[in-house]
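the sequence and its predicted three-dimensional model are supplied below.
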Amino acid sequence: MSPTFDHVTLGQRVLFGSGRAADNLAAEVTRLGARRIMVIASPSEVPVAQEVTKHIDGTLFHDDVAPHVPIAKAESARAAAAEHSIDLLVCVGGGSTTGLAKAVALTTGLPIVAVPTTYAGSEATNVWGLTEAARKTTGVDDRVLPVTVIYDAHLTLSLPVELSVASGLNGMAHCIDSMWAPRTDPINRALAAEGIRALAEGLPAIKNDPQNLRGREQTLYGAYLSAVAFASAGSGLHHKICHVLGGAYDLPHAQTHATVLPYVLAFNAPAAPEAEHRIAGAFGTDTAVAGLDALRVALDAPRALKNYGLDEAWIAEAVELILPFVPDSNPRPVTATDLEALLRAAHAGETPVL
């Protein structure tokens, strides 16, 4: 039977080139005709941001950034943008920095130029997230999609191997979740499969040699593909779990995704043979679970949520928080018992069970 689907490709300019970030940013500022620029970067990323923005005149540097975008941080940034009559947002950093820029764009409609320094992928999606009273809310709005993304692998060279691994596996989670997310289709599955292949090639190269620029370029490429696939396919079971855990218990974003991923894959794979076969093919292994497991062993990937701040006593509450957000389209029905078993195994770092 011929495939039938409805696919939307998001409109975005992507500039990719190692060592070219500052020049590419200056060219984009000129192209967009921006005159009052707000540069958003966390305190640790300010030196990188200063280098990237050396050819432009930034009106305001804003470094009040925190994971999961607390609503108070968003309101502060929005007020700063209004006070200085900002007409362009430039964010330099990881997912938290991009997330804050999106929070400003959500209410102001200001354009964003994103310059990622990690493999988070948020820069290529129209998904936003805000945390208030320990609950994370996410949504979709085209206003938050950066108009331009500037990728420069040189900017990731200082990212420690452990964070590179966790961030890259966050990208891998975007790819795998896209195989069975609510709006999945043949186009975003193809992008996700290529993303898996690129990440599986690039991350071990970084692990073996942190200064391997080719490995970092492949990983950036894979992270971009993962985000484009995710933006089209939507949030699957994996992301619903991780968004709740991150917002409710302030767990680190990338490490949480990296830890939970093998458990969701092992849970869903038997019920989604076509997706499982495609994932396995991208890894070049007999099964999807074997491919991800081999990669995680090679990378010495994060293994247990207890190592990242999740108290076992919180699991029962987490199950109740997650259950209402489980997508109806998940390949396998999800019960409270299933979620509890998955979270307990991920908390302890036990071997995922099919």
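Structure received. Numbering: from 1, shown residues only.

use CA for all of it now, contacts and neighbours both
Noted.

now the helix or strand that contains residue 136: buried residues?
Assigned by DSSP states H and E, residue 136 falls within strand 135-140. For strand 135-140, burial by neighbour count (16 or more other CA atoms under 10 Å) applies to 135, 136.

equivalent analysis for stretch 102-112, please.
102, 103, 104, 105, 106, 108, 110, 111, 112.

and the comparison structure, right after this:
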Amino acid sequence: MLDRFIYQGLPARVLFGRGTITKLSEEVERLGLTRMMVLSTPEQVALAERACELLGVRAVATFSGATMHTPIEVTVRALEAAKACMADGVVALGGGSTIGLGKAIALRTDLPQIVIPTTYAGSEMTPILGETQDDRKTTQRGPRIQPEVVIYDVDLTLTLPPVMSALSGFNAMAHAAEALYASDRNPVVSLMAEEGVRAIYEALPEVLLNPADPNARTTLLYGAWLSACCLGSTSMGLHHKLCHTLGGLFDLPHAQTHAILLPYALTYNAPAIPEALTRLGRAMDAECAIGALIHLEGACGIPLALRDIGMPEEGVERAVEEALANPYNNPRPIEPAPLREILSRAWAGSGV
């Protein structure tokens, strides 16, 4: 592994710190843009308005209809809005829903993107887009999808509720965990993945105890950034395949699905990934990485079963069929019986 590998750095400019949203106008000017469309979900309109104030005359429109799993019909409406205002770039503020919409617009128009995340989900650092249509979520990669600038502002995460912070943190941790056993992993990504997991695992209990602590939030956001870099630099396996499948079929909340499935996907792959589990255990200072994850999830008070977030029991069979129809590359072959077993356990929350 050390004597031959490929590492592809992603062409993104990153600003990290507190109060960095105030650099938004400077970054727009640096890119030579003059007509920005600001994207958000309906719940984050106030943040979009703040961005418009910072941009001044460079803000020509807002679109606040971003939706989970990036439905193509929403993208069509946003494209019409971008065309109507003659936007030459987009600013995406929020979590995966808004960031995904910005990517979907960029894929079709090649408009430059500036992303300001408010969660730990990590989509901002990847050239990956997942879109839904007709109950199916498909993913693709490409240079147009990769955002040009990412502004991490710790202050924007201070009001993210503790449980949502935990869910988003586990989402980020899943990116790093899967990168440790990806077929195209390399020593650089493995270092980032292990450090990302260490930072998230260390910070989450502190964030739960004191959500307004900027030091804990900084560590958590740092770990999420590293984990996102891992996701952008390696291929995805069973864990992400299952999350995409369940999200498309049943419209399950993204972060919750990641958090619930992570220990089950690791358990499925455990016989084939001893080195990855060793690294995860070292990052969490634990003999059993999967056990440490389950313990932390319980301490965070997050949902532990797919049935708790809206998946029907009969959906297990549909999910197995969908996952097998177009499987992602995975260290252990994806077979119906063991896959059905872990999904049934994840549905019931009965443990690994």
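Yep, that arrived. Fair warning: this is a prediction, and the values are worked out from it, not measured in the lab.

returning to what we had before: contacts for the helix or strand just after the strand holding residue 136 of structure 1?
Downstream of strand 135-140 of structure 1, the next assigned helix or strand under DSSP H and E is strand 148-151. Applying CA atoms under 8 Å, 6 or more residues apart in numbering, the contact partners of strand 148-151 of structure 1 are 12-18, 21, 24-25, 28, 112-116, 123-124, 220.

list buried residues within those.
Buried members of the contacts of strand 148-151 of structure 1, scored by 16+ other CA under 10 Å, are 14-16, 18, 21, 24-25, 28, 112-116, 123-124, 220.

you'd agree residue 3 of structure 2 is in a helix?
No: per DSSP: H, G, I helix; E, B strand; the rest coil, residue 3 of structure 2 lies outside any helix segment and is coil.

now for it: what does it line up with in structure 1?
Using TM-score structural alignment, the partner of residue 3 of structure 2 in structure 1 is residue 3.

average offset of the strand holding residue 136 of structure 1 relative to structure 2?
For strand 135-140 of structure 1, the mean deviation from structure 2 after alignment is 0.5 Å (mean CA distance after the TM-score superposition for structure 1).

what does stretch 196-204 of structure 1 give?
Here the mean offset of stretch 196-204 of structure 1 against structure 2 after fitting is 0.8 Å, by mean CA distance after the TM-score superposition for structure 1.

where does that stretch end up in structure 2?
Aligned by TM-score structural alignment, stretch 196-204 of structure 1 falls on residues 197-205 of structure 2.

residue 243 of structure 1: what's it in contact with?
Contact analysis of residue 243 of structure 1 by CA under 8 Å, 6+ apart lists residue 136.

just checking, next helix/strand downstream of the helix or strand containing it?
Element membership for residue 243 of structure 1 (DSSP H and E) is helix 237-249. Counting by DSSP H and E, the next helix or strand C-terminal to helix 237-249 of structure 1 is helix 253-268.

how about residues contacting that following helix?
Here helix 253-268 of structure 1 makes contact (CA under 8 Å, 6+ apart) with 67-68, 120, 163, 166-167, 169-170, 173, 176, 237-239, 242, 245-246, 288-289, 292-293, 301-305, 308, 330-332, 342, 345-346, 352-354.

report the separation between residue 299 of structure 2 and residue 177 of structure 2.
According to CA to CA, to the nearest Å, residue 299 of structure 2 stands 20 Å off from residue 177 of structure 2.

look at the two and report which has more neighbours.
A direct count of neighbours by other CA atoms under 10 Å for residue 299 of structure 2 and residue 177 places residue 177 higher, at 25 against 12.

average gap between the host helix or strand of that one and structure 1?
Per DSSP H and E, residue 177 of structure 2 falls inside helix 162-179. Aligned to structure 1 and superposed, helix 162-179 of structure 2 gives a mean residue distance of 0.7 Å (mean CA distance after the TM-score superposition for structure 1).
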